[in-house]
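Novice: Here is a sequence with its predicted model. Questions after.
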Amino acid sequence: MDAEEQARLRARQRERIGRWLMPLLIMGAALILWDRICVWNEIPPYILPRPWLVLTTLWADAAILLPALLVTLKITFLSLLLAVTGGVGLAVLFAQSRWVEMSLFPFAIILQVTPIVAIFPLINIYVDNQTAKLLLCAWIVAFFPILSNTTLGLNSVDRNLLDYFKLNGASRWQTLWHLRLPASMPYFLGGLKIAGGLALIGAVVAEFVAGAAGQESGLASRIIEAGYRLKIPRLFAALLLISLTGILIFITLSAISHLILRRWHESAIERER
């Protein structure tokens, strides 16, 4: 192995280590600064708790917070599943008919740009079931990235390949299955990573605006309850749990995307340095 190849390998190893080490160092420095600010300014825990108190509260209140997390996760993943099913299905329909796309796509944009807090009063009137209300709100938030990205991918196929399929007598559905869907996969996976985080945000926001309460409520109700009772360490612990869940969802979807694309798509193939 020559010197240039060794230097390239060392640079690649440093990049792999730095990709994880640098964020951890910055996060550690931020936590230390947070802790020191609380000590230097003698801030009481009911105003701003120290990081260690937040962690111990998360452990002590796990029996309260973890069941609430499961409720929020149920809404998150069900809404994401519905968003994927509806978004991909409608995008395929758009790709098959330009008239359908022109007719329906503006309504999808209206759903996207209208704040969910403005839509919820109508949902509250027309939907009786509490879970269905939360699910519908989270679905509205997560739906558009899937639809938009998948539609873009289906419409971004190489025109030369489309002409080649036509010359060989491929039907519309054969072209869709063997050309358009594989070509749209990177776009769909990009939209999925966005929608995963939005589904969690939508579930939490829906719980806030719905004012969900009781044993079967999610993390948002625990945050509201902690705020009313001035149990600020528990509030921060719930926020930490939501953040960690969002990070885990993003990492999982990114790993799935990499596994699907790593052997054939430029965005996931490791480039030579």
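Specialist: Alright, I've got the coordinates. Numbering: from 1, shown residues only.

Novice: going forward, measure contacts between C-alpha atoms and count neighbours the same way
Specialist: Fine.

Novice: where along the protein do the helices fall?
Specialist: Under the criterion DSSP state H, helices of the chain are mapped to 3-40, 51-60, 62-96, 98-113, 116-126, 130-154, 159-167, 172-175, 181-210, 219-228, 232-261.

Novice: most packed of those?
Specialist: Of all the helices of the chain, helix 130-154 has the most neighbours on average by mean count of other CA atoms under 10 Å, namely a mean of 24.

Novice: Please name every helix or strand in contact with it.
Specialist: Under the contact criterion of 3 or more CA pairs under 8 Å, 6 or more residues apart in numbering; DSSP states H and E, helix 130-154 touches helix 62-96, helix 98-113, helix 116-126, helix 181-210.

Novice: picking that back up, how about the helices of the chain, which one is nearest Glu272?
Specialist: Nearest to Glu272, of all the helices of the chain, is helix 3-40, at 8.3 Å by CA to CA.

Novice: ok and that closest one relative to helix 51-60, angle-wise?
Specialist: With axes from the mean of the first three to the mean of the last three CA atoms, to 10 degrees as the basis, helix 3-40 and helix 51-60 are set at 90 degrees to each other.

Novice: what packs against helix 3-40?
Specialist: helix 51-60.

Novice: relative to helix 62-96, how tilted is the helix it packs on?
Specialist: Using the same axes, to 10 degrees, helix 51-60 lies at 90 degrees relative to helix 62-96.

Novice: what's the nearest residue to the residue positioned nearest the centre of the chain if we skip its chain neighbours?
Specialist: By CA atoms, centre = their mean, the chain has its centre lying nearest to Gly197, at 1.8 Å. Spatial nearest neighbour of Gly197, excluding adjacent residues (CA to CA, 6 or more residues apart in numbering): Gly246 at 5.9 Å.

Novice: can I get the helices and strands packed on helix 130-154 in TSV with distance to Ser217?
Specialist: Output for the helices and strands packed on helix 130-154, formatted as TSV (distance: least, CA to CA, whole Å):
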stretch	distance to Ser217
helix 62-96	6
helix 98-113	26
helix 116-126	16
helix 181-210	8
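
Novice: Could you point out which of the ones you listed sits nearest Leu230?
Specialist: So among the helices and strands packed on helix 130-154, helix 62-96 is nearest, using CA to CA, at 16.1 Å.

Novice: centre of the chain versus the closest one, how much separation?
Specialist: Once both centres are worked out by CA atoms, centre = their mean, to the nearest Å, helix 62-96 turns out to sit 10 Å from its chain's centre.

Novice: Compute the inter-axis angle for it and helix 98-113.
Specialist: 150 degrees.

Novice: Show me what helix 62-96 is packed against.
Specialist: If you count contacts as 3+ CA pairs under 8 Å, 6+ apart, helix 62-96 packs onto helix 98-113, helix 130-154, helix 181-210, helix 219-228, helix 232-261.

Novice: Put this next to the previous one:
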Amino acid sequence: MTTIERDAAALPLDSEEARRVRAARLERIGKWVLPLAIMVLAIWLWDRICVWNEIPRYILPRPGEVLATLHTDAGLLFGSLLVTLRITFLSLLLAVAGGVGLAVLFAQSKWVEMSLFPFAVILQVTPIVAVFPLINIYVDNQTAKLLLCAWIVAFFPILSNTTLGLNSVDRNLLDLFKLNGATKWQQLWHLRLPAAMPYFLGGLKIAGGLSLIGAVVAEFVAGSAGQSSGLASRIIEAGYRLNAPRLFAALILISFTGIVIFLVLSLVSHLILRRWHESALKQER
């Protein structure tokens, strides 16, 4: 810290600046305390509703029973979670590879984009539960069925966001590259891809959650069962057996997994963009 900065820090704050500092401090505290307080209140109300109305555990279990089930059935539930996560991350990886690759192809040829992009839109807007009967006919391997369903759900956000980013490059910079004789691939590598990075990362955060949703929905429509099945199959099984605590425990695991995926991808996005992109620089102020 320089002498000027030390002197500025030592000066008393005026009332308006002090108010802004207090508001910023309260906001930093509140964004963590308020959600936790609401969550604790909701869990307490859940427990009290079960007690006050004497609701049977097979209809609505108390939070303590759900936590106990998470502990006692941890081996079964977390084993199924690993199966679901394997489909989730494999489908996300394939969505990134296919979406970015096709977006780059679109950026190099408008004719290719005009020819193929409508098919990507059709694939996105068609419900996966309507497509799965065809997948079930043409694909024999159970894992491949689940992977294809989850990939279809996660593919479009990567493709559309990356294509938008590649086409949103500064036209003045693009003209400068052309004036200096840059080839299309040089323009892509040195200009278009860096410009598309924030868009791609935004699509990646969306696709991360959608890949988990796609994996769970695929397990539901596939009706897979057995020791190697995912969390959706545990939910179906628990519903048939009226084992509500296990059903709620599986739902909590799915929700928590989705939150973790979103937070991890948000952190990755921030770490990549924090040194140069305006959206990340504003967050550090």
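Specialist: That came through fine. Since the structure is predicted, the reported quantities are computational estimates derived from the model, not experimental observations.

Novice: rewinding a little: can you pull the contacts of the residue nearest to the centre of structure 1?
Specialist: Gly246, Ile249, Phe250 (CA atoms under 8 Å, 6 or more residues apart in numbering).

Novice: circling back to that earlier point, as TSV, the helices of structure 1 with distance to Glu270 of structure 1 would be great.
Specialist: What follows is those, written out as TSV (distance: least, CA to CA, whole Å):
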stretch	distance to Glu270 of structure 1
helix 3-40	10
helix 51-60	38
helix 62-96	28
helix 98-113	35
helix 116-126	40
helix 130-154	22
helix 159-167	26
helix 172-175	29
helix 181-210	16
helix 219-228	39
helix 232-261	11
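
Novice: so which of those helices gets nearest Ile269 of structure 1?
Specialist: Comparing the helices of structure 1 by CA to CA, helix 232-261 comes nearest, at 7.8 Å.

Novice: In structure 2, what range does that closest one match?
Specialist: Helix 232-261 of structure 1 corresponds to residues 244-273 in structure 2, going by TM-score structural alignment.

Novice: Check the mean deviation of the matching stretch from structure 1.
Specialist: When structure 1 is overlaid, stretch 244-273 of structure 2 sits 0.3 Å from its aligned residues on average, using mean CA distance after the TM-score superposition for structure 1.

Novice: And for stretch 207-214 of structure 2?
Specialist: Stretch 207-214 of structure 2 sits 0.3 Å off on average (mean CA distance after the TM-score superposition for structure 1).

Novice: I'd like the distance from that stretch to the chain centre, please.
Specialist: With CA atoms, centre = their mean, you get 6 Å for stretch 207-214 of structure 2.

Novice: One more: stretch 205-220 of structure 2?
Specialist: With CA atoms, centre = their mean, you get 9 Å for stretch 205-220 of structure 2.

Novice: so that stretch aligns onto which residues of structure 1?
Specialist: Using TM-score structural alignment, stretch 205-220 of structure 2 pairs with 193-208 in structure 1.

Novice: returning to what we had before: dump the helices and strands packed on helix 62-96 of structure 1 to JSON lines, plus distance to Leu48 of structure 1.
Specialist: Converted to JSON lines, those look like this (distance: least, CA to CA, whole Å):
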{"stretch": "helix 98-113", "distance to Leu48 of structure 1": "34"}
{"stretch": "helix 130-154", "distance to Leu48 of structure 1": "30"}
{"stretch": "helix 181-210", "distance to Leu48 of structure 1": "22"}
{"stretch": "helix 219-228", "distance to Leu48 of structure 1": "12"}
{"stretch": "helix 232-261", "distance to Leu48 of structure 1": "7"}
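
Novice: I would like the range of structure 2 that aligns with stretch 44-60 of structure 1, please.
Specialist: Taking TM-score structural alignment, stretch 44-60 of structure 1 hits residues 56-72 over in structure 2.

Novice: how long is the matching stretch end to end?
Specialist: Length of stretch 56-72 of structure 2, first residue to last, CA to CA, to the nearest Å: 20 Å.

Novice: same check, this time on stretch 256-272 of structure 1
Specialist: Span of stretch 256-272 of structure 1 from end to end, CA to CA: 23 Å.

Novice: Next: stretch 263-272 of structure 1.
Specialist: End-to-end for stretch 263-272 of structure 1, by CA to CA: 15 Å.

Novice: what comes up buried for it?
Specialist: Across stretch 263-272 of structure 1, burial judged by 16 or more other CA atoms under 10 Å covers no residue at all.

Novice: Give me the contacts around the match of stretch 44-60 of structure 1.
Specialist: Residues outside stretch 56-72 of structure 2 that contact it (CA under 8 Å, 6+ apart) are 43, 46-47, 50, 55, 77, 242-246, 248-249.

Novice: let's see 6 Å
Specialist: Stretch 56-72 of structure 2 has contacts (CA atoms under 6 Å, 6 or more residues apart in numbering) with Asp47, Leu242, Asn243, Ala244, Pro245, Ala249.

Novice: contacting residues around the fourth one?
Specialist: Listed by CA under 6 Å, 6+ apart, the contact partners of Ala244 of structure 2 are Tyr58.

Novice: Quick one, which of the helices and strands packed on helix 130-154 of structure 1 gets closest to Phe143 of structure 1.
Specialist: Closest among these, once you apply CA to CA, is helix 62-96, at 4.4 Å.

Novice: Compute the inter-axis angle for that closest one and helix 181-210.
Specialist: Using the same axes, to 10 degrees: helix 62-96 of structure 1 against helix 181-210 is 140 degrees.

Novice: mean shift of helix 62-96 of structure 1 relative to structure 2?
Specialist: Averaged out, helix 62-96 of structure 1 is 0.3 Å away (mean CA distance after the TM-score superposition for structure 1).

Novice: From Val100 of structure 2, how far off is Leu26 of structure 2?
Specialist: From Leu26 of structure 2 to Val100 of structure 2 the distance is 41 Å (CA to CA).

Novice: and if you look at Gln283 of structure 2?
Specialist: 27 Å.

Novice: same thing with Leu70 of structure 2?
Specialist: Distance from Leu70 of structure 2 to Val100 of structure 2, by CA to CA: 39 Å.

Novice: Quick check: closest non-adjacent residue to Leu253 of structure 1.
Specialist: Lys193 (5.8 Å).

Novice: what's the spacing between the one you found and Leu161 of structure 1?
Specialist: 28 Å.

Novice: cool, Val39 of structure 1 as well?
Specialist: Taken as CA to CA, the span from Val39 of structure 1 to Leu161 of structure 1 is 65 Å.

Novice: Let me see the contact set for the residue lying closest to Leu82 of structure 2 once chain neighbours are set aside.
Specialist: Ranked by CA to CA, 6+ apart and with sequence neighbours excluded, the top spatial neighbour of Leu82 of structure 2 is Gly230, at 7.5 Å. Contacts for Gly230 of structure 2 (CA under 6 Å, 6+ apart) come out as Ser80, Leu81, Val83, Thr84.
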